[in-house]
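J.: What would the 3D arrangement of this be:
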Amino acid sequence: MKKRTISLVANLMLVASIALSGCASGNGSNSDKQSNTGSNENASTTDNAAAEVVTIRTTLPPGELSEDQIKEFESQYPNINVELVPADETKLMAMIAAGSAPDVIRISGVQELPTYVTRGLALNLDEYFQKSELIKEDDLLPVANVFKYKGSWYGLMKDWSPDQTLYINKKIFEAAGVPIPDPKTPLTYSELLDITQKLTKIENGKVIIEGMDGDTLFSMTNVQMQLQQIGKSLWSDDMKKANINNDDVKNVLNRINQFVQAKSVYSPINPAPNWTGGTFIDGQLAIAQFGYWYTGILRSDSKTKDHLDDYMMLPAPVVDGGTRYSPVTGGTGAIILKQSEHPDEAFTFLEWYMAGKPADDRAKSGWGVPIFKSKMSLVPQQTNFDKQTFEVLNDEIQNGQTDTVLEFNPYLNASAVNGLIDKLITPIYFGKDTPENALPELEKQIQALIEEGMDIAGVE
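T.: Okay, here's the model as predicted:
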């Protein structure tokens, strides 16, 4: 997790507050665009004959939008140029406050969309969707609703995954004498703790093979997933109150700390040597917790692509006694800035990228699951590995409630919350604090952030 100071958090919240009044000028000044709410009667995705050539700016990174793709788009739509704008969160917030933010902004639908909508920064796309030739609501998988807020569309995922699924290295299981789990039955966290301890190999005090990566650690998304599996939530129904200082959250934290203390997962007291996806590929990690998109890496990496039968996908784990739930915890996609001076052209680009040829290419590669039912047949199903992972994917879609959106508070900034977790929860792993002391303070400080977010959004 990225460490954030409280002062930086405060500055980000301040910048977002300024944005509501300061970014009305969009990328310049155009008063008749300032009140655009997505109900523009001239919305069109087929008018390529506009006299003016406009530039659409986007925060999509080069790894997701290549120069060749940009050339392909600009050839098809000669009146629209596309410019990539590198921007981390701090830079993006500053650009929004200055009225110079990009038109198409890459965000996490689960963790960030509600905040962008409640702060008046995301364009309502309902009428654009209704007129789109490529985006048909009856062709969208229910999980696409991650980019809906209170019944309206504000963006689309570029692709998706049930993000808590597991990948195992069967060779490590066999060497440790651990039976290969049934891919049709989710492991409970108790079973997972037992298995990871048996898989972890330590020599002379050094971890040679780690049982599992660190995605079992305490985070808002992971805690909320486990709570939803038992019918509980971190938030009140109206999202105005944090429910953190209670036995349910304490049980989640204690369960996670069991993994940490056993050193059967990477953690602050037992850090990963590098990115855990690479550690898994190098044969130093028995279980990796990633979404379906990780199949694309295993298919393409020189160390794994020639022996894919050594790997296997498993459904997301479930709390003992809980209900199976395998959600999208990120949902990477994009929105259009509400203050954009060129919303029609921005939607033309968004539509092409999310629903056109780039979406077909992503589906064929296995780098994520398409959000369109009609594109599911493009997902790789040739090899035994393809068929096994696709079977688990379909089982998660059918039985894992992937269409139920993970609850994330719309008044919170995800980075701010992660900063507080770093500050208040990490000491527990080192034995320097206790859940009884840390959870009340975490609830208090997150509640303060919720109230700040409500003030910014004008909610009483």
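
J.: C-alpha only now, for contacts and for neighbours.
T.: Fine.

J.: ok, Leu253 - contacts?
T.: 218, 435 (CA atoms under 8 Å, 6 or more residues apart in numbering).

J.: Before we compare anything, build this one as well:
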Amino acid sequence: MRSHAGAPPSRRRFLALSAGGAVAGAAALNGCALQVSTGVSGSGETVTVMAKADDISPELIKQAQKDIGVKINTVLYSPSKLIAMMTNGNPPDLVRGVGAVDAPYFAARGVMENLDPYFAKSGVLKLDDLDPVNDLWRYDGHTQGKGPRYGMAKDFSQDSMFWYNTALFDDAGVDYPPELEPVTYDEWLDKAKRLTRRKNGQTTVFGGSYNGVLTPNLLASLAVAAGGSIFSDDFSRVDFTTPEARRALGWYIDYCRTKVGPSIIQPDPNVWDGPTFQANRLAMSNSGYWLGGLINADEKLAPLSRLAPAPVFEGGPRISPCQAGTGFWIPRKSHNKDAAWRVFEWFFGEAPAKARAAGGWGIPTLKSLRSLMPAQEDYQKRVLKVQEAELKHYSVIAFTPYATADSLYALFNQIAPAAMNGDISVDTLARRLNSAMNEQLKRGKEQVG
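T.: Below is the predicted model:
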């Protein structure tokens, strides 16, 4: 153990995170993991949960008190607030995170509790019941998807899949995608062009939306679908000039240039796909299974809506990743880990997990809960058939531990509009992205050490 491991890291060492970079001074955060006891039920304890408002409702907080006897205090999720609480040596007991991008970032900095000892003793969350999507929350010090578990996803979607509105396809005379076979990305874009409707210079129907969860996650997934990666083998650099990454970037810029769907140069006034799809103004939505939670609640829309497999690049592998995997993790310096774990078990494996599964807002992350997914109506059975067939194409797309997805997203949004508007070439964009993002990654790697 390093001699300074017990001291809380200085605020200055954390500032890189709030700037969208890396948590600095990993050495100050590493050290011997605290021994877990897993012997405390948690009943009568108070657990501080840092979450967004829709992660854990007031009703759920009351239910936790009733079901497991634990009082939950919530703190609104904020990276800067998290830094402050961790710096002051008083972190939350549970923190929300996006497994696809947050797990390697925080695990590499030694601030997350290794949950393997807890999983080993749990009667609720059994390892052989965990869906492979939970491997997003694993990190072995080099690569995401292997090694200790640092968190778990509450539910998930394969975020490269897309929904489509059959009525809008019929109106435009466009053939539906095959039910279980993927279209190519070029075919998807061609359909989107034919489905787009404009009137007096205004887009009245978007042909398709394809932005993923966040552009860096999307581009990472597209590059793997093209047979490569945007990252170097050690994740310390990006390279958008390789043939595969260039193909991924070029396709996405084509999507933005054609203005068949929302992008940063043509924002959706509704901000996200849900309301636009519901208003019959979006023919295809690159939202995975979870959008079914909204669709199922609309009696007119649900029978018209179908889910399709993730597209492929011609000649590329068939992959269908999860770009989010939102869930919770326990800070290594939490003062109340056993009670936090009891809330963790309850949230991911008991009443809240069962309710989420039945609502269609995502695929359950425990295989034993899949039978609760909505399958009463014929259209729900069709969606489930497509989704179940797609599960075998899931794989972890490893993300860099050296920068936050948000920081790379901010850089992309500064640099890419010129290419989307046709002012610079995709090759020029690739070089500019390499330059800006690699500077960010270099700083992050220095901070992790």
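
J.: what span of the first structure lines up against stretch 367-377 of the second structure?
T.: With TM-score structural alignment applied, stretch 367-377 of the second structure matches the range 373-383 in the first structure.

J.: Straight-line length of that stretch, end to end?
T.: Terminal residues of stretch 373-383 of the first structure lie 22 Å apart, using CA to CA, to the nearest Å.

J.: which part of the second structure lines up with the longest helix along the first structure?
T.: What stands out as the longest helix in the first structure, according to DSSP state H, is helix 435-457. Helix 435-457 of the first structure corresponds to residues 426-448 in the second structure, going by TM-score structural alignment.

J.: Which elements pack onto the longest helix of the first structure?
T.: Contacts defined by 3 or more CA pairs under 8 Å, 6 or more residues apart in numbering; DSSP states H and E place helix 435-457 of the first structure against helix 6-22, helix 247-262, helix 414-424.

J.: Reformat those into TSV and put distance to Val104 of the first structure next to each item.
T.: As requested, those are exported to TSV (distance: least, CA to CA, whole Å):
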stretch	distance to Val104 of the first structure
helix 6-22	16
helix 247-262	37
helix 414-424	20
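
J.: May I have the residues that are in contact with the residue of the second structure most remote from its centre?
T.: Computed with CA atoms, centre = their mean, the residue of the second structure farthest from its C-alpha average is Asn200, at 37.1 Å. Going by CA under 8 Å, 6+ apart, Asn200 of the second structure touches no other residue.

J.: Which positions in stretch 214-223 of the second structure come out as buried?
T.: Of all the residues in stretch 214-223 of the second structure, those buried under the rule 16 or more other CA atoms under 10 Å are 215-223.

J.: Look up how far Lys154 of the second structure lies from the counterpart of Leu84 of the first structure in the second structure.
T.: Residue pairing (TM-score structural alignment): Leu84 of the first structure is matched to Thr74 of the second structure. Thr74 of the second structure sits 17 Å away from Lys154 of the second structure, taking CA to CA as the criterion.

J.: Please enumerate the helices of the stretch 201-350 of the first structure.
T.: 220-228, 247-262, 276-281, 294-300, 343-355 (DSSP state H, counting those that start in this stretch).

J.: What residue in the second structure is paired with Gly330 of the first structure?
T.: Match for Gly330 of the first structure (TM-score structural alignment): Ala324.

J.: got it, and Phe347 of the first structure?
T.: In the second structure, Phe347 of the first structure lands on Trp341 (TM-score structural alignment).

J.: cool, Leu113 of the first structure as well?
T.: That one, Leu113 of the first structure, aligns with Ala103 by TM-score structural alignment.

J.: where does its match land in three-state SS?
T.: helix (DSSP: H, G, I helix; E, B strand; the rest coil).

J.: now stretch 136-145 of the second structure, how far from the centre of its chain.
T.: Distance of stretch 136-145 of the second structure from the chain centroid (CA atoms, centre = their mean, to the nearest Å) equals 15 Å.

J.: Determine how far the last residue of that stretch lies from the first.
T.: End-to-end for stretch 136-145 of the second structure, by CA to CA: 5 Å.

J.: ditto for stretch 218-232 of the second structure
T.: Taking CA to CA, stretch 218-232 of the second structure runs 17 Å from one end to the other.

J.: which residue numbers in the first structure go with that stretch?
T.: Per TM-score structural alignment, the counterpart of stretch 218-232 of the second structure in the first structure is residues 222-236.

J.: thinking again about what came up before, what about the match of helix 435-457 of the first structure, how far off from the first structure?
T.: Stretch 426-448 of the second structure, aligned to the first structure and superposed, deviates on average by 2.0 Å (mean CA distance after the TM-score superposition for the first structure).

J.: where along the stretch 151-300 of the first structure do the strands fall?
T.: Ranges of strands within the stretch 151-300 of the first structure are 152-153, 155-157, 166-169, 201-203, 206-212, 285-289, based on DSSP state E, counting those that start in this stretch.
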